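K.L.:
Next come a sequence and a model predicted from it.
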Amino acid sequence: MTLVLASGSRIRGELLRNAGLTFEVDPATIDERLVEKPLLDAGVAPEDIALILAEAKADDVSARRHGDLVIGADQVLALGDERFTKPADMEAARRQLLSLSGKTHELISSVVLSQNGEAIWRETSVARLTMRPLSPEFVGQYLADAGADILNSVGGYQLESLGVQLFEKIEGDYFTILGLPLLPLLGKLRDLGILKS
């Protein structure tokens, strides 16, 4: 049995490698926005959206990798009733950061293990982040310094680098913020005998 990450996310891969896991990368081929749109339209809770997307990714890859254990993950950013996705461009990132400025938002991260096209384990974790008040000038400079790599992050920031300067308070698990509830995942992999206990 091979452990597979159903994502091309650089940070998720790094987290798993740094934790000592050996795995293959086989990104899911689903259209996340297509799956997400009816959920958003129906007012589905962000925790459920993150879990549904993570499961869709894991099931997509595990359906074509018989016997392998597939990790699917997803993250949703919620500001009250508003949901955010990865910004399409730097202007969208600027607007998003200014709308989050001075407010507390939630990052909801879900992880699913799937085998033979069916989920066998699910976990969701929530972190609350309070952004300090940001001036348009600061946001412009931040985006120039951080570069287009932030477009790969749902919040338009990366806490593990310059994005940490945007915040005044963070409540929750660091790995959840990075998009993967790593500690529960490692616990489940130990339970399954994939990792030594």
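P.N.:
Noted; the coordinates are in hand.
K.L.:
all contacts plus neighbour counts: C-alpha atoms, from now on.
P.N.:
Fine.
K.L.:
Give the other helices and strands that the longest helix along the chain contacts.
P.N.:
Longest helix in the chain by number of residues (criterion: DSSP state H): helix 46-62. Packing partners of helix 46-62 (3 or more C-alpha pairs under 8 Å, 6 or more residues apart in numbering; DSSP states H and E): helix 32-41, strand 69-79, strand 104-115, strand 118-131.
K.L.:
export these to TSV and tack on distance to Leu16 and mean neighbour count?
P.N.:
Output for those, formatted as TSV (distance: least, C-alpha to C-alpha, whole Å; neighbours: other C-alpha atoms under 10 Å):
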stretch	distance to Leu16	mean neighbour count
helix 32-41	22	13
strand 69-79	10	26
strand 104-115	13	25
strand 118-131	16	19
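K.L.:
take a look at this one as well, against the first:
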Amino acid sequence: MSRLILASGSQIRRQILQDAGIAFETIKSDVDEDALKSQHAGLSPAEMAVLLAHAKASQVSRQNPDAYVLGADQTMELDGQLLDKLPNRDLARQRLLAMRGQAHQLHAGLALVRGGEPVWQHQQSSTLWVRPFTDEFLGHYLDRAGDELTASVGAYAFEGLGAQLFERVDGEFHAVLGLPLVPLLGALREHGVLLK
């Protein structure tokens, strides 16, 4: 089987691959995401997710040309705007209030690169409707969420406490988490990383 490297420091992405029984290594890229977003500001949030995934995979692939390198990224879109992670609890609170009773989109981008050349990419979007939660719930959530408030752009971890924010989700579970698994498994089989 071919060697696979995940070019991401995301704990949830590592967990998804481990749970699926995939052998891989992790080498976190150090791509300057802010610079790329600035240089390619005309891209849609969905296109940006794929661009960032490619950049991460390509960077790690240059040092590991014999391996397949998986880059992954996820962007969030609210009212047509690409949003970034928040540095503190107060800004997370403001974002959650802006999301209350509203729908937003999560755009997952995947790229598989070998020898510096892209061999596969995938983009999958999900729409999530935040319920019109009470101020009491918000205070309780902020007290319990901890690092989740600043670790993700939406100030929630959907696989945990953050699930309580939603009344409806239109999207596949792993895509919501930022790693659409079924399309990825197909690509890994096609390229000899997994058995057919």
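P.N.:
Sure thing, it's come through. This one's a predicted model, so the numbers in the text were calculated from it and none came from an experiment.
K.L.:
and the residue lying farthest from the centre of the second structure, which of the three is it?
P.N.:
Seen from the C-alpha centroid of the second structure, the residue lying at the greatest distance (C-alpha atoms, centre = their mean) is Glu136, 29.2 Å away. For Glu136 of the second structure, the assignment made with DSSP: H, G, I helix; E, B strand; the rest coil gives helix.
K.L.:
Likewise for Leu185 of the second structure?
P.N.:
Leu185 of the second structure ends up helix, using three-state DSSP.
K.L.:
List the contacts of the closest residue to it other than its chain neighbours.
P.N.:
Excluding the flanking residues, the one nearest Leu185 of the second structure by C-alpha to C-alpha, 6 or more residues apart in numbering is Leu194, at 7.7 Å. Listed by C-alpha atoms under 8 Å, 6 or more residues apart in numbering, the contact set of Leu194 of the second structure reads 1-2, 22, 185, 188.
K.L.:
quick one: secondary structure of Leu194 of the second structure?
P.N.:
Going by three-state DSSP: Leu194 of the second structure is coil.
K.L.:
distance of it from Ile22 of the second structure?
P.N.:
Distance of Leu194 of the second structure to Ile22 of the second structure, given as C-alpha to C-alpha, to the nearest Å: 8 Å.
K.L.:
Next: Leu91 of the second structure.
P.N.:
Distance from Leu91 of the second structure to Ile22 of the second structure, counting by C-alpha to C-alpha: 37 Å.
K.L.:
Please apply the same query to Arg131 of the second structure.
P.N.:
35 Å.
K.L.:
Then Ala46 of the second structure?
P.N.:
Applying C-alpha to C-alpha to Ala46 of the second structure and Ile22 of the second structure gives a distance of 26 Å.
K.L.:
Neighbour count: these two, which is higher?
P.N.:
Ala46 (22 against 15; other C-alpha atoms under 10 Å).
K.L.:
Could you find the closest non-adjacent residue to that one?
P.N.:
Ranked by C-alpha to C-alpha, 6+ apart and with sequence neighbours excluded, the top spatial neighbour of Ala46 of the second structure is His107, at 5.1 Å.
K.L.:
cool, Leu165 of the second structure as well?
P.N.:
Nearest to Leu165 of the second structure is Val130, by C-alpha to C-alpha, 6+ apart, at 5.6 Å.
K.L.:
ok, that neighbour - contacts?
P.N.:
Contacts of Val130 of the second structure by C-alpha under 8 Å, 6+ apart are 99-103, 165-168.
K.L.:
cool, and Ala42 of the first structure?
P.N.:
So Ala42 of the first structure contacts nothing (C-alpha under 8 Å, 6+ apart).
K.L.:
element containing Ile16 of the second structure, please.
P.N.:
helix 11-19 (DSSP states H and E).
K.L.:
Please point out which parts of that helix sit buried.
P.N.:
Of the residues in helix 11-19 of the second structure, 13-14, 16-17 count as buried by neighbour count, 16 or more other C-alpha atoms under 10 Å.
K.L.:
That one vs the first structure, average offset?
P.N.:
Here helix 11-19 of the second structure, set against the first structure after superposition, deviates by a mean of 0.2 Å using mean C-alpha distance after the TM-score superposition for the first structure.
K.L.:
Can you give the contact residues for that helix?
P.N.:
Contacts for helix 11-19 of the second structure (C-alpha under 8 Å, 6+ apart): 6, 23, 174, 177-179, 181.
K.L.:
Tabulate these (a markdown table), appending distance to Thr150 of the second structure and neighbour count.
P.N.:
Supplementary listing: these in a markdown table, determined by distance: C-alpha to C-alpha, whole Å; neighbours: other C-alpha atoms under 10 Å:
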| residue | distance to Thr150 of the second structure | neighbour count |
| --- | --- | --- |
| Leu6 | 22 | 24 |
| Ala23 | 29 | 14 |
| His174 | 21 | 16 |
| Leu177 | 16 | 20 |
| Gly178 | 16 | 25 |
| Leu179 | 20 | 27 |
| Leu181 | 25 | 18 |
